[in-house]
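K.L.:
Here is the input, now give the coordinates:
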Amino acid sequence: MLLDLARDRRVLFVGGKGGVGKTAVASAVGLHQAQRGARVLVVSTDPAHNLGHLWARPVGDRILTLWQDGSGPAAPRRACLSGVEIDPDATTSAHLEEVGATLRSMMPDHLQGEVDKHLQLAARSPGTHEAAVLERIATLLQEHGGEDDDAFDLIVFDTAPSGHTARLMALPEIMTAWTSALLDRRTRAERFGAAVRALDADDAPDGSSQAARDRRIRQVLARRQARFEAMREVLTDAERCSFVIVLTAERLPVLESVELHAQLADTGVDVGGFVVNRLSPRDAGDFLAQRRDQEEGHLAELSRLVPGALLDTLPMLGGDLVGAEALQRLGAQLR
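P.N.:
The predicted structure is shown next:
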């Protein structure tokens, strides 16, 4: 199931409860596809990043090559696996800096200080980090998910735990509607301003400068609306994008995964299936054999609660899961 999705889709989200192995599964499927000739980007959106720990090397907020095909000469389309960890604080700062520059260009000099005060409050406001991360995801999809030579064949998003991710997946529709409402209000404000200037040309503000500010505001809002609409189109297009829920065969991860499945379905996101990680072996002693029986019961409950759901299983592997060789072993277990 998972390999079919990775081969047929351009965007793959990997999510689930914290601690179930989302980063390992995202990296393993990314490496598997890269070693078969694809250009793959793994994006960590979880503030508690594990991508760098998994690859035993620093991975920051800039795209970094984690693995590259060494069998031939370097070329723009050379198969590779790249990674990036979205830094929420840096992303928020960059987002607010852009907003501040836009606001300052529209405000008279005596209001510049008020703009700074507003941005300082916004940096601490609920939802600011979410909006900034969402915009960064939308930008990555826009810049690297197309058809040109710089595009990746597959972008895999390694997401934060379930509740945060469900909210994030619903945000594009919310932000699109919110921006549309702002554009509508902007249109009414422009009409009212034009009427005032027409009635009293002598006392009204300078028409040319006001019209320029109006155009600038509209351009900013329209650009954001287009970006969120494009992201929403990708998320809800089952031929381009799918979501895979990773879990372990335990009671709480199963129940949380069922809830996440329902939340994603409500937002119109295609859920390709479930990946059950770290399944206990039957032939390694009575304790693990008994645990495997218990796990099978939880998986039966998952199949009952989500009829027809596709399930992939990954065994419990010995040793630390670190580096390309270990991830390749995990990827060999994928189907």
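K.L.:
make it CA atoms for all contacts and neighbour counts henceforth
P.N.:
Fine.
K.L.:
which secondary structure element contains the residue in the chain sticking out farthest from the centre?
P.N.:
For the chain, the residue at maximal distance from the C-alpha centroid (CA atoms, centre = their mean) is D202, at 51.7 Å. Assigned by DSSP states H and E, D202 falls within no helix or strand.
K.L.:
Against S209, how distant is it?
P.N.:
For D202, the distance to S209 (CA to CA, to the nearest Å) stands at 15 Å.
K.L.:
List the contacts of whatever helix or strand E259 lives in.
P.N.:
In this structure, E259 sits in helix 251-266 according to DSSP H and E. Applying CA atoms under 8 Å, 6 or more residues apart in numbering, the contact partners of helix 251-266 are 16-17, 162-163, 166, 169, 245-248, 270-271, 298-299, 302, 305-306.
K.L.:
and for comparison, fold this next one:
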Amino acid sequence: MNKIIFFSGKGGVGKTSCASSFAISKINQNKKVLLVSTDPAHSTSDIFEMKINNTITTILDNLDAIEINPEEESKKYINSIRNNLHKIISPAILSEINTQLDAASVSPGTHEASLFDKMLSIINTEIENYDYIIFDTAPTGHTLRLFTLPELLGSWIDSLVKKRKKVVNYKKMSLTDKNKRKNLEHDPIIEILNRRKENLEKARKIMIDQNKLSFIFVLNAEKLPIDETKKAIEILNKYSIPVGTLIVNRILPKNIKDEFFIRKKEHEIKHLKTIYEYFKDFNIIELPLLERDMDFKNINELSNFFKTDKNLV
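P.N.:
Alright, predicted model coming up:
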């Protein structure tokens, strides 16, 4: 069973319920678990009926959790860049640099980049402290942007390094002092960019390693969640990110007498057939629709469906 597990899917299909119940099933097997929420609309605190912060919080014996605040992480991300640049950039252009960084803090992609850094930091620093790190992610589109970042940012960083090397070479050509030219051999900006690239490569290796990471999609037996899951898996396949398990959540009971739910069950059966045909190579787990609102008692009930690992390998 892989140590790093991502739960993803369309908004409202029950990702938090599934991720939380899976976490409970693991601590019932005496495993130590870290449950990480990356969804800005955090529900983990609501399910466990306690405040979970942007730092690791103990929920139960062997179960810790953290709710990542993308806005807070974005500020930390920009400030770390600002601090690094302040050490190596001339004071004459610091004002312009700060203006650009302020603009970048609200630009598209900054939240994703900072969130990705935080996720990678959690994996790298906590992987040895837990048997499982379970990520309860934001709706599909947001998660896909996160997982495609190593490819996109890697190319962008390569371009920046190439341009920076040209600038450094021009500086070398203009200097006659050998010592000054030698100092340019270790350009701090290039070193920062290369470290960033190394971290991205490390993340990339984790993502495509089927022995380290499992990606689980949660969906309902309805057309829109099925269509979204198909598209998402196709995108992840392009980036060689493994997906092996689907959880079909909120299955209606069999013995229904109400006319409305009889027709609803007929549609559900049709969609289940589509799921089992299209995703025939995947492990598929069915979870029932519960008669009560989701709470800690229900989480314990759902955890019984994850007693064995065979469906989640």
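K.L.:
to the chain's geometric centre, what's the distance from the helix holding E259 of the first structure?
P.N.:
Here the centre of helix 251-266 of the first structure is set off from its chain's centre by 18 Å, with CA atoms, centre = their mean, to the nearest Å.
K.L.:
mean shift between the helix or strand following that helix and the second structure?
P.N.:
Counting by DSSP H and E, the next helix or strand C-terminal to helix 251-266 of the first structure is strand 271-279. By mean CA distance after the TM-score superposition for the first structure, the fitted strand 271-279 of the first structure averages 0.7 Å away from its aligned residues in the second structure.
K.L.:
so where is strand 271-279 of the first structure in the second structure?
P.N.:
Strand 271-279 of the first structure corresponds to residues 243-251 in the second structure, going by TM-score structural alignment.
K.L.:
where's that stretch relative to the chain centroid, distance-wise?
P.N.:
That offset, for stretch 243-251 of the second structure, works out to 18 Å (CA atoms, centre = their mean).
K.L.:
and that stretch, which residues are buried?
P.N.:
Neighbour counts over stretch 243-251 of the second structure (16 or more other CA atoms under 10 Å) mark V243, G244, T245, L246, I247, V248, N249, R250, I251 as buried.
K.L.:
how about these in JSON lines, adding distance to E73 of the second structure?
P.N.:
JSON lines is the format used below for these (distance: CA to CA, whole Å):
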{"residue": "V243", "distance to E73 of the second structure": "28"}
{"residue": "G244", "distance to E73 of the second structure": "30"}
{"residue": "T245", "distance to E73 of the second structure": "30"}
{"residue": "L246", "distance to E73 of the second structure": "30"}
{"residue": "I247", "distance to E73 of the second structure": "30"}
{"residue": "V248", "distance to E73 of the second structure": "32"}
{"residue": "N249", "distance to E73 of the second structure": "31"}
{"residue": "R250", "distance to E73 of the second structure": "34"}
{"residue": "I251", "distance to E73 of the second structure": "37"}
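K.L.:
wait, which of the residues you listed is closest to E286 of the second structure?
P.N.:
V248 (4.8 Å; CA to CA).
K.L.:
if I look at the closest one, how far off is L146 of the second structure?
P.N.:
Counting by CA to CA, the gap from V248 of the second structure to L146 of the second structure is 24 Å.
K.L.:
What's the separation between the residue opposite A38 of the first structure in the second structure once aligned and N300 of the second structure?
P.N.:
Aligned counterpart of A38 of the first structure in the second structure: K31 (TM-score structural alignment). Distance, K31 of the second structure to N300 of the second structure, by CA to CA: 16 Å.
K.L.:
Hmm, T58 of the second structure is touching A65, no?
P.N.:
Yes. T58 of the second structure is within contact range of A65, at 6.4 Å (criterion: CA atoms under 8 Å).
K.L.:
Between the two, point out the one with more neighbours.
P.N.:
More crowded of T58 of the second structure and A65, by other CA atoms under 10 Å: A65, with 25 against 13.
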